[in-house]
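Asker: this is the structure alone, sequence omitted:
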C-alpha cells in the first residue's frame, strides 16, 4: 500500500510539475502578448529555450491563449535524455483564474487532457527518475543553507474539474520496485478541495470509464530515510467506475489481485489512510469479477510475534448500505492442491454473488452487519440460495439473530449466540463457553453435511445422501452445564426423538452427567439399518416399527434408567441401575415378543413373555457375580409354546447354582444344583427330575413318545 501511495503521489507531482512549468511559462508570455502570431513565435522561442536548456527534444504544435483564463495546447512532445518519449499531450486545455496568481494561488477551474502518453522510469541501479534532468536544468545552482525546519510552499494549488480522455501511463521503477502500466478512455473529475500539502482530496464526482491498470511490486531498494509524509485522506460524494480491469501483482509475497469491474458505485465516502478509517454511505458493485491468488506460508517460530508496529491493523470501517449484484469472487491458495467436489477452504470460486446488507461496522474489537439478502454458487455447483441474519462478533461473543439460510437441499431458521472469555480460551476452556441456540427449524441433507465434512461419507448413516435430518428446540447454557427444552430430531423415514435434557460436565463424555427425563424415540428397521449399517448382524431382522419412552439419569457407566418399548414384534419394559463400582440391579418385562421374526427363524422360535430381575456386580464374564430370578409365562420353541418356566439362582463367572422348573401340561421338570464351566474348575452337581414330557406334542418326534427321568 505504501509503494502504491508513493507511486501515485510521485506520478501526480510529476504530472503537475510538468504541466504547471509549461503553463506558467506560457502564462507569462500570454500576459505580454495577445496576438496569435506573436504567441506562436514566443512559444517557439520558449520550446527552443527549454530544449537547449535540457538538451532534449521539445515540440509544441499549436497554442491558443484566450485572455484572461483559457489556454489550449496541442501536440506537446518532450523527450528524456535517452531520446525516449517522456510526455506527449495531444491536447491540453486549461482554464485558469489568472487574478489568483497574484495571491500565490494557482486556481485551475478546469483542465482537459486528450491523447496523453506519459513514461516515467528509473533503472535498477539509479535512484533518479528519467524526468530528473528537468529539475536539474531549472534548479537554482546557488548553494543554500539547509533550513532547520521544513517550510511549506506559499503557493496554493487547487483544481475544480478534470477531464481525461485516451490516457496512457507507464511507470517503470525498477529501483523502487514498482511497475505500473495503465490506459484510460475517459475520466471526469470534479473536485471540491485539493490540498497537496496536507494530502487531503475532496471529490465531488469521479466518473471512470474503460480504465486498464497493471501494477507489479518487486523487491526494490529500501530507502534509509524515514518517510514523514502524511498518508492521503480522500473524501468523495460520488464515484462511479465502469468497464475497468485492474491487475495487482506482488512478487515479494507471491500474491495477485485481478479485478474486472463492470460497474462500481460509491456515494458519500471517506478514506483516511493515516488514521486507518473508512466511512461510506452507499457502495454497489454489479456483474464484476474479482480474484485473489496467494500462497500458503510456512511460519517460522523465530519470527512469530515479531510484529512491525507500522503494519499494525487498526482499521475502522463503517458502511451504511452494500449492494452487490451478480458478481464473481475467487480466493485461491496456489501452492496447495485443489480438492474436487467438496468444500475446499483454500480454493473458493463463487459465481452469481448477490448481497444486500446494511450497517456494516468493522474494527479489531468488533464486527457487525445486517444481511438482508445473499446468494452464491461455488465451483462445484453448491448454492446458497438465501442468507439473512443480523450478525455480531466481538472478543467475547458471536451472535447470529434471525438467521435464515437455505441451500438447494437444506435450511436453517433460528437464533444463535455464543459467549466466551476469549477466542484463545476456546482451545483449553471450551467447557466455559455459553451457548444459546433457539432452533425454530434446522433441516440438513446428508449431501450438504458430507460436502463440508467428506470423511463422514464413510459412515453408514451418510451413505444415503438424500436423507434429511431436522432439529428444533432450544439449547442453552455453558458447555459444562447444558440444557435443552422441547428438542425434536427427525431423520430417515420415520425416526423421531423428542426430549428435554440436562448435561453437566462436558466436553468429557466419560465423566459427564446426563439427564433425559422424557425421551421419546420412534424408529424402525429401515432407519436403523441406514444408521448402523454393517454393525447389525445379518442373522437378525429388525421390527418395522419401534417406539420407546426413556428416562435416563447418570453417566455413561453409572446410571439409572427406565425404558418402555413397543414394536411390531411385541413390547418390553426395562429398568436398570448401575453404579461406579459396577454394582447393578435390573428388571425386564417382555410381553409376546416374537423372537422368531427377530432371529429370522419362525420354525424354531416365536413369541416370548417373561419377567426377569438381576442383582449383582461386574460385567466381565470371568468375574461377574449376580442373582437371577425369572418367570416365563410363554416361550415358543420348535412350534410349541412352553408355559410356566421359572428360574432362581446365582451366577459366579461361568458358574450357575440354583433352581429351574417347568410346569407345562406337556413337559415338567425340576432342576436343583450347580453347573461350573469356569476353566479348570469344571463341575456338575445337580438333581434333575423330569416329571414327564410328551415328545410328540413338543414336536421333538412324530411318534407318540412320553418319557420321565430322575437324575
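Answerer: Perfect, thanks for sending it. None of the values given here were measured: they were computed from a predicted structure.

Asker: from here on, just use CA atoms for contacts and neighbour counts.
Answerer: Will do.

Asker: please enumerate the helices of the chain.
Answerer: Listed in chain order, the helices of the chain (DSSP state H) span 2-32, 36-54, 132-138, 425-428, 446-452, 525-532, 595-598.

Asker: try this one next to it:
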C-alpha cells in the first residue's frame, strides 16, 4: 500500500476515533446531573434567542432509556404574560422504540401546569403565533405533499395523570372565554390508534375540577360537521367527584350550571359508529343541574341545541355506515339520590294564582331520587323497571315514592305494577293508553284507548291543583283545601 494512502487511512481512523470519543464523552457527561443541568441552560439560551422572549427550564433529568423529567418550565408570550408554565412533567417513555415507529408511554404525569391562550382584535393574532413563525421554514412558496403511504406509528399508552392544571382561553375575535381548573385527572388507556381514530379507556377519574365558558358574541356560522363518523371510543369506568360546569351565552340568552358531587359510570359497550351504548351501572349523588333561557329566542338561534347536535351525530353515523342511524341504549341499573334540577324562562314573570301550584316557566325540584333496572331505549320502544322515584317541587308538590314497569312505544304507553304515593294521592295497579301513533294523538282523540285498574286508589284534589293551579275556581276543585280526595 502506498505510504500516502496509509497516512490518509490512519488520519481518517484517528478522526473517527476522536468523534466517537467526543460523542461518548458527551453522552457520558449527560448521564450526570451536572451534564443535564448544562443541557438545560443551553436549551434555555437557544430558545430565548430563537423566540425573543423569556424561557426558563429549572431542571432536566433523563436516563436516556425511559425516564424524562422537566421541572420549573416557564415561557412568556411577547407581551411578557405567562403562556406556559409547568411545575413538573414526568414521562416514562421507551425512547429507543421511537426509532421503530413505536410510541410506548408507560405513564405521563403533569403537576402544577398552566396554559394561557389569547387571540386579540383587530389583527386576530394568537399569543402563540410567534412560536410557529420562529420555527417555520424560510421558503413557504412550495409545499411538498406529506407521505402518507408509509405505516403509521404504533401506540402503547398507559397512565395519564394531571394535578392542579389551569387552562385559559380568551378569544376576543369570536367572543369566547374559557377557564378550566383541573384538580386531578387520572386516565388509564386500553388502546390507542391515532391513525385508526381508536381510543379505548379502561378507567378515568376527574376530581375537584371546574369549567367556565362565557360567550359574548354570536359565533361565526360554520357548516355542521357531518363527515362519516370514524371514531371508535370505549370506556369501562368513569368517576367524577366535585366537578362543575357553567356556561353563559349572552347573545342567545342561555345559562347552564351543573355541579356533580359524585358520579360513577360503568359500561359494557360503547359503539358510536353502530349506534349502540350499553351501560352497566350509573350512580349519582349530590348533583345540581340548572338551565335558564329567554323563551323568546328562537330554538335554532340557541348555541346549546341538543336536538341539532343529535341530528348532526345521526348524519355522521349514516355517512359512515350507509344506513339510517338507529340508536339503542341500555342501562342495567341506576342509583340516583340527592339531585336538584332547576329550569327558568327568565323573561317570564312568576305566576300568581289563587292557590300555590307549579309554575312551568320557573321549576325547581329538590331531593330527586331514581332507582331503575333494565332500561332499554330504541327509536320505537322504551322499557324500564322503576324501583323508586321521589322528589319535591318548590310549589309543594311531592312524590313520596313511585314504582312501575314502564313500556313506551309507538302505539302504547303502559304502567304495570304501579304504586305512586304523594302526601295526598295513591295510584295503584295499572294505567295504559293506546293510540295509532304519537304524532296523531291530538287529532285522533275518539280512537284513543284508555285502560286502567285503579282499585284501592285515591286522588287528592290538592295534587291536581299543584299541577294545574288555574283550575282552582273550577268545581269541584274549589273544595280542594277542605276536601282532599275523590
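Answerer: Yep, that arrived. All values reported here derive from a predicted model rather than from experimental measurement.

Asker: most packed of the helices of the first structure?
Answerer: Highest mean neighbour count of those: helix 595-598, a mean of 20 (counted as mean count of other C-alpha atoms under 10 Å).

Asker: next, the buried residues of stretch 476-486 of the first structure.
Answerer: For stretch 476-486 of the first structure, a neighbour-count test (16 or more other C-alpha atoms under 10 Å) marks 476, 477, 478, 479, 480, 481, 482, 483, 484, 485 as buried.

Asker: do stretch 269-280 of the first structure as well
Answerer: Within stretch 269-280 of the first structure, the residues scored as buried using 16+ other C-alpha under 10 Å are 269, 270, 271, 272, 273, 277, 278, 279, 280.

Asker: again with stretch 405-424 of the first structure
Answerer: Within stretch 405-424 of the first structure, the residues scored as buried using 16+ other C-alpha under 10 Å are 405-407, 409-420.

Asker: now residue 196 of the first structure, nearest residue through space, not along the chain?
Answerer: Nearest non-adjacent residue to residue 196 of the first structure, counting by C-alpha to C-alpha, 6 or more residues apart in numbering: residue 157, 7.6 Å away.

Asker: tell me which stretches of the stretch 601-711 of the first structure form strands.
Answerer: Counting by DSSP state E, counting those that start in this stretch, the stretch 601-711 of the first structure has strands at residues 605-617, 625-637, 640-642, 645-652, 655-664, 667-676, 683-694, 706-710.

Asker: can you check the stretch 151-300 of the second structure too?
Answerer: With DSSP E, counting those that start in this stretch, the ranges of strands along the stretch 151-300 of the second structure come out as 154-171, 176-193, 198-215, 232-249, 254-271, 276-293.

Asker: would you list those strands in a markdown table and tack on distance to residue 401 of the second structure?
Answerer: Below are those laid out as a markdown table (distance: least, C-alpha to C-alpha, whole Å):
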| stretch | distance to residue 401 of the second structure |
| --- | --- |
| strand 154-171 | 41 |
| strand 176-193 | 37 |
| strand 198-215 | 32 |
| strand 232-249 | 27 |
| strand 254-271 | 23 |
| strand 276-293 | 18 |
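
Asker: nearest to residue 403 of the second structure, of these?
Answerer: strand 276-293 (18.5 Å; C-alpha to C-alpha).

Asker: tell me how far that closest one lies from the chain's centre.
Answerer: The chain centroid and the centroid of strand 276-293 of the second structure are separated by 12 Å under C-alpha atoms, centre = their mean, to the nearest Å.

Asker: for that strand, give me the average deviation versus the first structure.
Answerer: Comparing strand 276-293 of the second structure with its match in the first structure after superposition yields a mean distance of 1.7 Å (mean C-alpha distance after the TM-score superposition for the first structure).

Asker: what sits closest to residue 589 of the first structure if chain neighbours are left out?
Answerer: Nearest non-adjacent residue to residue 589 of the first structure, counting by C-alpha to C-alpha, 6+ apart: residue 611, 4.4 Å away.

Asker: er, residue 74 of the second structure actually
Answerer: For residue 74 of the second structure, ignoring the flanking residues on the chain, the nearest one in space by C-alpha to C-alpha, 6+ apart is residue 85 at 4.4 Å.

Asker: what's the matching residue for the one you found over in the first structure?
Answerer: Correspondence of residue 85 of the second structure to the first structure, assessed by TM-score structural alignment: residue 88.

Asker: so what's its match up against?
Answerer: Contact analysis of residue 88 of the first structure by C-alpha atoms under 8 Å, 6 or more residues apart in numbering lists 75, 76, 77, 78, 115, 116, 117, 118.

Asker: so residue 184 of the second structure touches residue 210, yeah?
Answerer: No - Residue 184 of the second structure is beyond contact range of residue 210, at 10.8 Å (criterion: C-alpha atoms under 8 Å).

Asker: quick check: closest non-adjacent residue to residue 377 of the first structure.
Answerer: Leaving aside its chain neighbours, residue 377 of the first structure sits nearest to residue 383 (4.2 Å; criterion: C-alpha to C-alpha, 6+ apart).

Asker: okay, now the aligned residue in the second structure for the one you found: neighbour count?
Answerer: Per TM-score structural alignment, the equivalent position to residue 383 of the first structure in the second structure is residue 398. Counted with other C-alpha atoms under 10 Å, residues neighbouring residue 398 of the second structure total 21.

Asker: and residue 365 of the second structure, by the same measure?
Answerer: Neighbours of residue 365 of the second structure (other C-alpha under 10 Å): 20.

Asker: trace it over to the first structure, please.
Answerer: Taking TM-score structural alignment, the alignment pairs residue 365 of the second structure with residue 350 from the first structure.

Asker: OK, contacts around that match?
Answerer: 328, 329, 330, 376, 377, 378, 379.

Asker: tally of neighbours for the fifth one?
Answerer: Residue 377 of the first structure sits with 17 neighbouring residues when counted by other C-alpha under 10 Å.

Asker: how far away is it from residue 350 of the first structure?
Answerer: For residue 377 of the first structure, the distance to residue 350 of the first structure (C-alpha to C-alpha, to the nearest Å) stands at 5 Å.

Asker: what's in contact with stretch 340-349 of the first structure?
Answerer: 328-333, 336, 338, 378-380, 450-452, 454.

Asker: and that stretch, what's buried?
Answerer: Quick answer for stretch 340-349 of the first structure (16+ other C-alpha under 10 Å): 342, 343, 346, 347, 348, 349.
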